[in-house]
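Visitor: Quick one: sequence and predicted model below, then my questions.
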Amino acid sequence: MLPASLTVNYEPHPINVDSPIPKLSWKLESGESAQYQTAYRIQAATEPSLLSLEQPDLWDSGRIDSSESIHVPYGGSKLISGQRCFWRVRVWDKLDRPSAWSDVGYWAMGLLERSAWGGEWIGRVISPEEAYPSVTYLRKSFATDRPIRQATVYASALGLYRLRLNGEPVGGDRFAPGWTDYHTRTQYQAYDITSMLAEGDNTIGVLLGTGWYAGTVGMMGRRVYGTSPQLLVQLNVEYTDGSRHSIVTDGSWRLNTGAIVYSDIIKGEKQDTRLEPQGWDRPGFHEEGWAEAHTFEFYDGLLVAQQEPPIQVVEALSPVSVHAAGANRWVYDLGQNIAGWTRLRVAGAEGQVVTVRHAEMLNADGTLYTANLRKAIQDDIFILRGEEVEWLEPEFTYHGFRYVEVEGLPDALPADHLLGQAAYSANRKAGDFETSNPEINRLYANIVWGQKGNFFSVPTDCPQRDERLGWTGDAQVFVRTATYNQNVAAFFHKYMQDVIDAQREDGAFPDTAPDANWSEFKKVSSANWHAPDNAGWGDAGIIIPWTIYMMYGDKEILTKHYDAMKRWIDYCKGTSDGLIRPDYANHADWLSIRADTPKEVLATQYFAYSTRLFAEIAKVVGREEDAEAYGELFRQITQAFLNRFMNPEGIIHGDTQTVYAMALYFEMLPTEWRGKVINRLKELIRANDNHLSTGFLGVGCLLPALTEYGESELAYTLLHQETFPSWLYSVRHGATTIWERWDGWTEEGGFQSPSMNSFNHYSLGSVGEWMFRYAAGIEADPASPGFKHIKLRPCPGGKLSYVKASYESLYGRIESHWRVGPEGFALEVLIPPNTTAMVVLPAPANRTDGDGLEPGETTYRVGSGRYAFEC
């Protein structure tokens, strides 16, 4: 058995760790079955050579008798800003045999104290009259005169920045430093640029845009946080002779404007490439006409290392077709709805204007459907320099689109001259899901693409219209699905900090995070569905941390936010009437179809659910008194709910699919009531011609509730449904992402109201959770979270002849592959080393992998390895 795949705080080689005690993890590789770790030993040093010499100068844990291989806390010498740490691990297996040492991993600390920053915040003072200001170009030349051992650049901005060194981009990150509540904190990034520095003259160049800080944010308009973007850069150089030198932002930097006439996340971008100062980011450039950078007061918020993966261009798509849309206008179909932008390779005359427009759908006449953008403008305008072939793409804007219209060129571009740049937070892929039904496979692909397009520093609701906000309700209903598709642990650690930053003093959690002044905006809005503490939205503050703990076994997110979660429960209790949450004008079961769930019913159900989860959280973190008190509060809430809303026949007030699915899924019902409730839920579905009627909140509970209570065939019936409203209705009409509304487009009515009609909105894709947890049967165990112990209970059914799923847990790959044929049911599973699993079969089964266990069982407890069953 060999340890491999070393990570620190979820990342393989992070170089801006600012937690004082990093969390170390590794996976185990072994060809033997039922293998597990009985002990480990970690060594850490300031140089890899010291590890080879068995002289670790930072930490030698010695042998630790433990099976833990994830989130092991660093226990060595105190770490300082910028310090590099090299580490390795060895383990002992089930027979107490030691492994070889792992390959050496490393991490580097970020700048841990404010005093470690030596620069000033610089930029250009933007006049209030500049509605959409030009992007600022900043540069600084410097020289190095000795061989360099190590060079790291740290950068942050209030706004967005793009860093360049000697004419080349630094890293592939876009939209840095990411979106936070800038009133409270902003993030910084770190890049190893050792190989990019030349001995002699060097130049740093930076593009600085308004971004979320001073540009347009959703419906709240411009300058939510500030007016003038600001930049902070510090380049630390360590020479081979041991000397050090820093280049920092200050008044000696020079700035100007250039080709990017304006750039706004919501309003698009305009470039006049004739205005580009050639060579501005290289040594030897003449700075005549460039002004001194303005120095601002030092930012008084928190300056923290970026926690979530960076936004990057992860995929590039070529068009699958093109058609003419008028004189010098061509419409390209990428075949996939994405978030990002278009990159063009064009040639033309000086001053020629090329306009690139983006849309998710087409009108009947083949033109772009843009009515649903509201005040957003998905246009990028380029004025050509005319000297040569140019690659054109925007810098600080992005769009939601499948279709691209290019106006201003006489001929259509070749397929390889137009690329859709799919950009999103680069969370590593975790899951795969495949069935015998191509339409369900397309549905799963749509779920994944919806997640990718909307996980953009925060989990946004949509990437196209003037919104793109981090709605908490959308995030919590989808978070479990998200964890199966990608490793989103770090992503949601960061987002939960956004949620906490937006929590009110009285304990109410927000609708959106970062709040972006949404709480102020909705006070003056004419809409009647704005409340300070929306049920299902505010509850994200409980549900997301619990889900991350369940899927990754990381207790830190619970301990860090424990008090904030407790304040939310206490707030809900304090604003309830006899433990019934009031009928606030909240979002309810958003966009349900012909079924209005009473708001006080839904709000009380979520109050109960969050309280039950919080009682479990209290138990996990060792707060036994709270665990008992809030467990009792949950029981009281459920009794108040039954007394107020349920009649003796088992009818819940409102009588919608959602109220029954939630009551079951949230475990609010005594045993004697469950049969009546599941029967009523079945009646409502049958009466609706085997169609669902649930909205954003109810949809995630519906299929799990049916399956948990023995109605898996009805769950499959809903999954297979192809007519409106259903998941496959949109698939059959060409959807490549999840739609915001079941009726976003229908054969009878065409497009829904353009005031709210996104075609890339992941919430209704929460059925992905059911696909993994129930159809494939890959489930975490709350008693041993993070898949240390795996529950594998596949649920065959419907019209499917097979389901094949995999999930890359922190311990390794889990697989579940079942098939049904004339011979019966067969299942193959893969369990990673250092874990155990309980495999539950749908009928008495025989092991067919030659292990020799007693045949005819429905439940098998197994260790790591590959197993096969038939029944």
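Guide: Sure, I can see it.
Visitor: Could you use CA atoms for every contact and neighbour count after this?
Guide: Noted.
Visitor: which residues sit in contact with P283?
Guide: P283 makes contact with S141, N166, D201, N202, T203 under the criterion Cα atoms under 8 Å, 6 or more residues apart in numbering.
Visitor: can you do 10 Å?
Guide: 139-143, 165-167, 200-204 (Cα atoms under 10 Å, 6 or more residues apart in numbering).
Visitor: again, but for D466
Guide: Applying Cα under 10 Å, 6+ apart, the residues near D466 are 216-221, 265-267, 372-378.
Visitor: Are any of these buried, and if so which?
Guide: 216-220, 265-267, 372-374, 376-378 (16 or more other Cα atoms under 10 Å).
Visitor: adding another structure so you can compare the two:
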Amino acid sequence: MVQVTDLRCEYRRNPLGIGETHPRISWKLESDERAVRQTAYEIELAADESLGQAVWQSGRVASEQSVLVELAGFEAESRRRYYYRVRVWNQNGEASAWSEIAFFETGMLKGENWEAEWISAPLELLPEESERLPLLRKGFSLKAPVAKARLYATAHGLYELELNGKRVGNDYFAPGWTSYRHTLQTQTYDVSELLQAGDNAIGAWLGNGWYKGYLAWGNKKAHYGDRLGLLLQLRVAYADGSEETIVSDGSWQCAAGPILMSEIYHGETYDAREELSGFSTAGFDAAGWTAAQVAQHDNGRLTPQINEPVRKIETVRPVELITTPAEETVIDFGQNLVGWVRFRVSADAGAEVVIHHAEVLDQEGNFYTDNLRAAKQEIRYTCKGSVGGETFEPRFSFQGFRFIRLTGFPEPIDLSAFEAVVLHSDMEETGRFRCSDPLINQLQSNIRWGLKGNFLDVPTDCPQRDERLGWTGDAQMFIQTAAYLSNVAPFFAKWLGDLASDQREDGGVPFVVPHILDDGSFSSAAWGDAAVICPWTLYVSYGDTRILERQYESMKHWVAYIRAQGEQEYLWNTGFHFGDWLGLDAKSGDYVGATERDLIASAFYAYSTMLLRKTADVLGLEEDAAVYEELGRNVVAAFQEEFVTPAGRLSASTQTAHVLALMFGLLDETAEKRAAAKLKELLEASKHHLTTGFVGTPYISHVLSRYGMQEDAYTLLMQKDYPSWLYPVTKGATTIWEHWDGIKEDGSFWSRDMNSFNHYAYGAVGDWLYKSVAGIQPDEEAPGYKRMLIAPQPGGGLTWAEGVLETPYGTVRSAWKLKEDGSIEVEVTIPPNTSAEIRLPGASDATAVKESGEPLRAGGGLLSVAGDGLGIKIEAGSGTYTFVYPIHAASTDLVAAP
């Protein structure tokens, strides 16, 4: 029998404060049977948890769809909770029981009128140039016990709220970083349990954050504004049905708080002697506080939060206390991470303790901060002298670090008084990969920690130096790997909205999103192509058509921009490009690899046009699809004429040029064969080491697998000397480095200026680990893993590997292991309401294959079994299958399904 589980609205379980007026519902199916399909569903929606007040009903709908189901004809109202349940019918016409009841609740929808006013601390209290941060408060009285209360808020800058002395919610760095001139997110909090009949009080902390603080280079700050502000609306419902609203307005009071300085790059300075304890409680004496100043701002850009908020995810304990050769006291947490340090200290009032943060130690073992550039990453805390000690952690700054240097802390140092708090966007982890090689497992861990450290509200390029910006190129290179590791759909939906907002009228896309660089920082090939690549990747990974609908104009404008740039219509041979950034075949002293920039630009021109044509097809835009089909053919023809000789040789003899031409399908059959052979030749010439940079590296392993060079791909992966993915692992890396040789063999550093040790771009190889080694691949024709390809490719000396992915439909698992008797065991799990094509590696004779101990044949969930030149091909419905058979071909002969 089938059971309906894991109900979600807009990817989330029981979300509070969504902004969709046409929300979508998803669910998963569970069953012990094989080949389970949904043939129909029914959804009931009501205003009460008992489902007695029906709001909308679907009736029985004949459909297999169970992911992102739109509620036809339903439109959600602002600030309202809806309850819903689902039941389904299986392939035999049998109905499931109703699911458990779930809910979603809307926030203050875009365009709704706010009763609240924007308030700020007056300039006479804190001048614009002051680094000290304000506190705000208001006391109020409620006439009766509270039945329900919602708090809606946002800020210019960052904010944290307290009600009656308790923190509101568990979000950090709210309201998040968006293109503030176009979009400012609002948050919704359920504060019903924090209020009481009678006297209450609310308090707020404000921080500079991305709004007013320092961003990028040149000591620039206040990119969006020079005044912090708060907008807040508290709606209280009583048991008798009456309501009351408390808002931010001129009746609020302000004071200078204990945070003397807080900057994302520089850290935080806090004087505990200046604390105003209890300021958010009703009994607090606010005599001497200053009246808040009311300001006028555009509320038309306010919208409920789209992505998951930043939260505290985990803590990491110290592993070692070090006295360096320079006689400094350093703590090693054993993991390069992003967040902050929570510590306890016992000292006299007025004593100052200081913490500095670093990613690495230098070759002598000393604390190293040169790669931070202007970022101070410094926490200064002045003690208040509490009996028994005091505990502190920052509020509005985050650091990238593995090591901390202590100054002023009383001896002896107690390691148990320190812990690192890991913060990042609270994305659900969805993928797991592991294998028989511990170095590859550490590489996978490094890739995951790269995501954790750089997915803090925006996809940053690095989390430690004076940068931490949403570089478009890095994001498009890594998004497919990210989609294996975590549910990144809401995260990127929010970011892509900002990309579209910051896109110029001519279609140009900024280097970083949100855009805060100068006006010339736009439209490099492979960077701007994030406008097309990222939405398409989300669609394939999650089956989300709406992301294509909402980004389609942005995608079109980007391709139109490219088309208008070239000296020839079908080539892109003008403008600035980063090229194959950090390519190892670059001239000495240059950051840009040897592959011609116009070749790279024209290749991405073709690729984005192809993806745009596919997008038009998905959206049913036949005329557009025909236009982009023709444009794509013309761009490919122009590419071949410009960059391929009549004999079929690519004009650029670099790894990256051959990888892009093959990956994007830019060559005819003759040139394709020659390019594949030439790529193998180039690899052999480099002794199977990479010479690619940011552009070529994400694709090279895929190309090798696609063209029958799987063992070459494994050889690349397994290299341990520079340059390789495992070289940093052998040097103790716990995250992905910006440079292959960030730390050289002798312990010296690549450079001081650009040497991040937490830079996720090269972690894009994680995509290949899931797709080729474990063999889990989505199907573009049935996206979101409604249908998938399971085609593991053993090799590289690995004896086993496993990939697990929590898809929108449920858990997919692909695992293989080589057995001592010369056979291989392949285990596959396919979730209900999906199907898969399974390719058994190294199998040639179906009669030699056993499935769950029985001879392999169609039936019992296996829809068909056939052999072809690539081995055994199986069509399977849902279920768990175990295949055992003797390996026919060596792993070097195994190739991926086309």
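Guide: Thanks, I have the structure now. Owing to the predicted nature of the structure, the values given are computational and were not obtained by experimental measurement.
Visitor: List the TM-score for the superposed pair.
Guide: Counting by TM-score structural alignment, normalised by the length of structure 1, the TM-score of this superposition works out to 0.96. Behind it: 857 aligned residues with a Cα RMSD of 1.6 Å.
Visitor: re the thing from before, would you tell me which one of the contacts of D466 of structure 1 comes nearest to P12 of structure 1?
Guide: Nearest to P12 of structure 1 among the contacts of D466 of structure 1 is I265, at 30.9 Å by Cα to Cα.
Visitor: ok, for that closest one, nearest residue in space, not its chain neighbours?
Guide: Leaving aside its sequence neighbours, I265 of structure 1 sits nearest to T397 (Cα to Cα, 6 or more residues apart in numbering; 4.2 Å).
Visitor: Does the one you found touch Q271 like I think?
Guide: No - with contact defined as Cα atoms under 10 Å, T397 of structure 1 does not count as touching Q271 (12.0 Å).
Visitor: where do the strands sit along the stretch 701-850 of structure 2?
Guide: Assigned by DSSP state E, counting those that start in this stretch, the strands in the stretch 701-850 of structure 2 fall at 776-778, 787-790, 800-807, 810-818, 823-830, 835-840, 850-851.
Visitor: Mind checking those for the one nearest to L29 of structure 2?
Guide: Using Cα to Cα, these put strand 810-818 closest to L29 of structure 2, at 7.6 Å.
Visitor: Tell me the buried residues in the longest strand seen in structure 2?
Guide: Identified as the longest strand of structure 2 according to DSSP state E is strand 329-345. Using 16+ other Cα under 10 Å as the test for burial, strand 329-345 of structure 2 gives 329-341, 344-345.
Visitor: ditto for stretch 665-678 of structure 2
Guide: Within stretch 665-678 of structure 2, the residues that count as buried by 16+ other Cα under 10 Å are G665, L666, L667, A671, E672, R674, A675, A676, K678.
Visitor: from the chain's centre, how far out does that stretch sit?
Guide: 34 Å (Cα atoms, centre = their mean, to the nearest Å).
Visitor: and if you look at stretch 214-222 of structure 2?
Guide: That offset, for stretch 214-222 of structure 2, works out to 25 Å (Cα atoms, centre = their mean).
Visitor: Quick one: end-to-end length of that stretch, please.
Guide: In stretch 214-222 of structure 2, first residue to last residue: 7 Å (Cα to Cα, to the nearest Å).
Visitor: Outside of it itself, list whatever touches it.
Guide: Contacting residues not belonging to stretch 214-222 of structure 2 are listed as 128, 157, 208-213, 223, 263-266, 373-375, 465-469, 516-517 [Cα under 10 Å, 6+ apart].
Visitor: and Y561 of structure 2, what pairs with it in structure 1?
Guide: Here Y561 of structure 2 is matched to Y571 in structure 1, going by TM-score structural alignment.
Visitor: For the helix or strand where its match lies, give me the average deviation versus structure 2.
Guide: Using DSSP states H and E, Y571 of structure 1 sits in helix 562-574. Superposed on structure 2, helix 562-574 of structure 1 shows a mean distance to its aligned partners of 1.1 Å (mean Cα distance after the TM-score superposition for structure 1).
Visitor: on that earlier part again, pick out whichever of T397 and Q271 of structure 1 has more residues nearby.
Guide: Using other Cα atoms under 10 Å, the more surrounded residue of T397 of structure 1 and Q271 is Q271, with 26 against 22.
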